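Undergrad: make a model of this:
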Amino acid sequence: MPKYYPVDSLKAPKFCGVRTFMRLPHIQTTEDVDVAFIGIPFDTAGSYRTGQRFGPAAIRNASVMVRAHNPIQEITIFDYISGVDYGDLSVVPGNIEETYRLIEEGLQPILDAGVIPICLGGDHSITLGELRAVAKKYGPVGLVHFDAHADTDDEPFGLKYNHGTPFRWAIKEGLLDVDHSISVGIRGSMYHPNEVKDSEDLGLKVITADKMRQLGMAEVTRQIKERVGDKLVFFTFDIDFIDPAYAPGTGTIEPEGFTSHEALALVRSIKDLNFVAFDVVEMLPEFDPSMITANLASHVGYEFATIVALHKKNGAPYLAKLK
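TA: Predicted structure coming up:
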């Protein structure tokens, strides 16, 4: 039996205890740990609605309803992996450069131990700090990016970093293996006609939401898997990938997004890729009074952990190499 696993809700009701992800133990350790859920409550790089700093707490609160057995993936995940809620990394409100340093510093011992982080945001700017830490451990990695927005802007407001810029700078800094990186779900009105082309010029493959529907999800899955191949990969999931009818609690909503079923099914369809880190970002609880967005974000994190459990169950060779 893995060392760390959730509290049994048939013995202690879900509404009892301190809120952690899926009621996992809150322990800052990497010993005998396969996955660590980590909050990064930073949102001062947002460009419109803010409050994503409260996202990690909201996701944890909703996650107490998530049970360990995944019937679609046919696995009880904590039969195979040990998981903890590592708590939150320190951030500096209003100072993104120092926050990036703290993210990189905070994730390094986790990654060095071969533990797979599942980070809970926070606005999408945090992903650059995560990628810096991941690249320091593994070198440039592939990227799977689910989002309504490309996030490859060039110095909005004359500033280098905000939640619309992380992947431009990740590429410029050599953190990504762009030949094995892909952005999917891009949609909505844009500032100029070259926004998608800008991402492609940086080396990313882009499949817009409209194109995804033309292709069908099976073909989108095939193209993601073909693009990434057997490379180590980082998975970033912006909750605005999902339509605001299903996920209203986010900062920059866009119509014509995907249903919760479509999104989670697509996550499950690429389970065989060699993921070394994950995040789910841009959850904004102020606009989520019924907690449907937080609940959905918690299920994204749950599917991430399921993927690691499946790899552990099946003896994926790359997992052994991470340690």
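Undergrad: from here on, contacts and neighbour counts on C-alpha atoms
TA: OK.
Undergrad: in this structure, which spans are strands?
TA: Along the chain, counting by DSSP state E, strands occupy 35-40, 69-70, 75-76, 83-88, 116-121, 142-146, 182-186, 205-208, 232-238, 274-281.
Undergrad: and residue 259, which of those is closest to it?
TA: Among these, the nearest to residue 259 by CA to CA is strand 182-186 (11.8 Å).
Undergrad: and that closest one, what does it pack onto?
TA: When contacts are defined as 3 or more CA pairs under 8 Å, 6 or more residues apart in numbering; DSSP states H and E, strand 182-186 sits against strand 142-146, strand 205-208, helix 209-215, helix 217-228.
Undergrad: pick the most buried one from the ones you listed.
TA: strand 142-146 (a mean of 26; mean count of other CA atoms under 10 Å).
Undergrad: picking that back up, with distance to residue 108 added, can I get the strands of the chain in a markdown table?
TA: Converted to a markdown table, the strands of the chain look like this (distance: least, CA to CA, whole Å):
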| stretch | distance to residue 108 |
| --- | --- |
| strand 35-40 | 13 |
| strand 69-70 | 30 |
| strand 75-76 | 29 |
| strand 83-88 | 13 |
| strand 116-121 | 10 |
| strand 142-146 | 19 |
| strand 182-186 | 25 |
| strand 205-208 | 29 |
| strand 232-238 | 15 |
| strand 274-281 | 12 |
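Undergrad: in CSV, list the helices and strands packed on strand 182-186 along with distance to residue 116.
TA: As requested, the helices and strands packed on strand 182-186 are exported to CSV (distance: least, CA to CA, whole Å):
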stretch, distance to residue 116
strand 142-146, 15
strand 205-208, 25
helix 209-215, 29
helix 217-228, 18
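Undergrad: this one as well, want them side by side:
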Amino acid sequence: MSEVKQPASALSSPRFCNMGTFMRMSKVDSAEGLDFVIAGAPFDTASSFRSGSRFGPNAIRNISAMMKPNNVLLQVNIMESLKGGDIGDFNVTPGYIHPSYAAIEEGVSQILEKNAVPIVLGGDHSITLAELRAVAKKYGPVALVHFDSHSDLCDTVFGEKYNHGTPFRRAIEENLIDPSHSIQIGMRGSLYDPNEHKMAAELGMKLIPAHKVREMGTDALIQAVLERVGDKPCFLTFDIDFVDPAYAPGTGTPEVGGFTSFETLDMVRRIKDLNYVGFDIVEVLPAYDSGEITAYMAANIVFEYLSILALKKQNNK
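TA: Below you'll find the model as predicted:
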């Protein structure tokens, strides 16, 4: 494996030079000896409306050149505390979800086998099922923390069981997640089935829709997340449409009435004490983005993931 280095500094190397990896990190070909690995899953043919999130990983990587390694609020330098890099994209098969699932599951499994934490850039939300298959092979059913404007618990979409609206129904059926320790946050918007949010409780999940988050406040929300998950191994999945489209317009199924960029980062940062074993960020669709603000929002969320891992290692947790 190549030596892992700090990202290039824009004080000595312009941001538009040597791009292609997240934050211009080292390109790695294995997770051996690493704490984390960034990977792309550029699959979007399970999208139900706008397609194009296959270009999300590249967009996130490109704008991530704006990121710097120090998190001032958490007081960590991610690459002083961690060893990691960008392994590139999994070789998905456009238009064919099951071969793509196999490639993603294999890629994530290889990262986990080396005891590194996978951080996957999507792609539509269907990819998370494949990641959870890999994670559950190592850890058993995990807690799921799910930020989204949609619950993605449908049984079928267009009569099909595998779609970006169904991954967590399948994950429960396959015993990949533990519903009793899982929580979904931020759901909102109009629905075909007025009882859709009640479906989560029927499946054993806890769902807190956006209006309830507003009513209870962030402090109470964070307490609810920590109590629900406890110390169980946890996977955090983040759909960018959790963020209001005023701040993140580049996504496939936008919903108004969401959260600001500040609120979003604050929420992610404040659940830093969970026992994370994997992360992803999904549904960034560059063709509908404006000034790369959606991709930049996603890059900042990934940076917070990395900062949490760095803080844990710094504190020997």
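Undergrad: quick TM-score on the pair, please.
TA: Scored against TM-score structural alignment, normalised by the length of structure 2, the superposed chains reach a TM-score of 0.98; 315 aligned residues with a CA RMSD of 0.9 Å.
Undergrad: closest one to residue 100 of structure 1 among the strands of structure 1?
TA: Judged by CA to CA, the one of these that comes nearest to residue 100 of structure 1 is strand 35-40, at 10.5 Å.
Undergrad: how big is the angle separating that closest one from strand 83-88?
TA: Going by axes from the mean of the first three to the mean of the last three CA atoms, to 10 degrees, strand 35-40 of structure 1 is angled at 20 degrees with respect to strand 83-88.
Undergrad: residues in contact with residue 287 of structure 1?
TA: Listed by CA atoms under 8 Å, 6 or more residues apart in numbering, the contact set of residue 287 of structure 1 reads 248-250.
Undergrad: mind checking which of those residues are buried?
TA: Burial by neighbour count, 16 or more other CA atoms under 10 Å: within these this picks out 248-250.
Undergrad: export those residues as a markdown table, with columns for distance to residue 304 of structure 1.
TA: As requested, these are exported to a markdown table (distance: CA to CA, whole Å):
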| residue | distance to residue 304 of structure 1 |
| --- | --- |
| 248 | 22 |
| 249 | 20 |
| 250 | 20 |
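Undergrad: out of these, name the ones that lie in helices.
TA: Counting by DSSP state H, no part of those is found in helices.
Undergrad: count of neighbours near residue 41 of structure 1?
TA: 26 (other CA atoms under 10 Å).
Undergrad: how far away is it from residue 85 of structure 1?
TA: 14 Å (CA to CA, to the nearest Å).
Undergrad: go on, residue 179 of structure 1?
TA: Noted for residue 179 of structure 1: a distance of 33 Å to residue 85 of structure 1, by CA to CA.
Undergrad: quick one: which of those two has more around it?
TA: With neighbours defined as other CA under 10 Å, residue 179 of structure 1 and residue 85 compare such that residue 85 has more, 26 against 14.
Undergrad: quick check: longest helix of structure 1.
TA: helix 292-313.
Undergrad: for that one, give me the average deviation versus structure 2.
TA: Aligned to structure 2 and superposed, helix 292-313 of structure 1 gives a mean residue distance of 0.4 Å (mean CA distance after the TM-score superposition for structure 1).
Undergrad: angle of that helix against strand 232-238?
TA: Using the same axes, to 10 degrees: helix 292-313 of structure 1 against strand 232-238 is 160 degrees.
Undergrad: and helix 292-313 of structure 1, what does it pack onto?
TA: Helix 292-313 of structure 1 is packed against helix 55-63, strand 75-76, strand 116-121, helix 260-269, strand 274-281, with contacts defined by 3+ CA pairs under 8 Å, 6+ apart.
Undergrad: and stretch 267-279 of structure 2, what's buried?
TA: Buried, per 16+ other CA under 10 Å, within stretch 267-279 of structure 2: 268-269, 271-272, 274-279.
Undergrad: what sits against residue 96 of structure 2?
TA: Counting by CA under 8 Å, 6+ apart, residue 96 of structure 2 touches residue 45.
Undergrad: returning to that earlier point: okay if I get the buried residues of stretch 267-279 of structure 2 as JSON lines plus distance to residue 314 of structure 2?
TA: Listed next are these as JSON lines, based on distance: CA to CA, whole Å:
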{"residue": "268", "distance to residue 314 of structure 2": "19"}
{"residue": "269", "distance to residue 314 of structure 2": "16"}
{"residue": "271", "distance to residue 314 of structure 2": "17"}
{"residue": "272", "distance to residue 314 of structure 2": "13"}
{"residue": "274", "distance to residue 314 of structure 2": "15"}
{"residue": "275", "distance to residue 314 of structure 2": "15"}
{"residue": "276", "distance to residue 314 of structure 2": "15"}
{"residue": "277", "distance to residue 314 of structure 2": "17"}
{"residue": "278", "distance to residue 314 of structure 2": "18"}
{"residue": "279", "distance to residue 314 of structure 2": "19"}
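Undergrad: so which of these comes closest to residue 317 of structure 2?
TA: residue 275 (9.1 Å).
Undergrad: how about that closest one, nearest residue that isn't a chain neighbour?
TA: Nearest residue to residue 275 of structure 2, sequence neighbours excluded (CA to CA, 6 or more residues apart in numbering): residue 233, at 5.1 Å.
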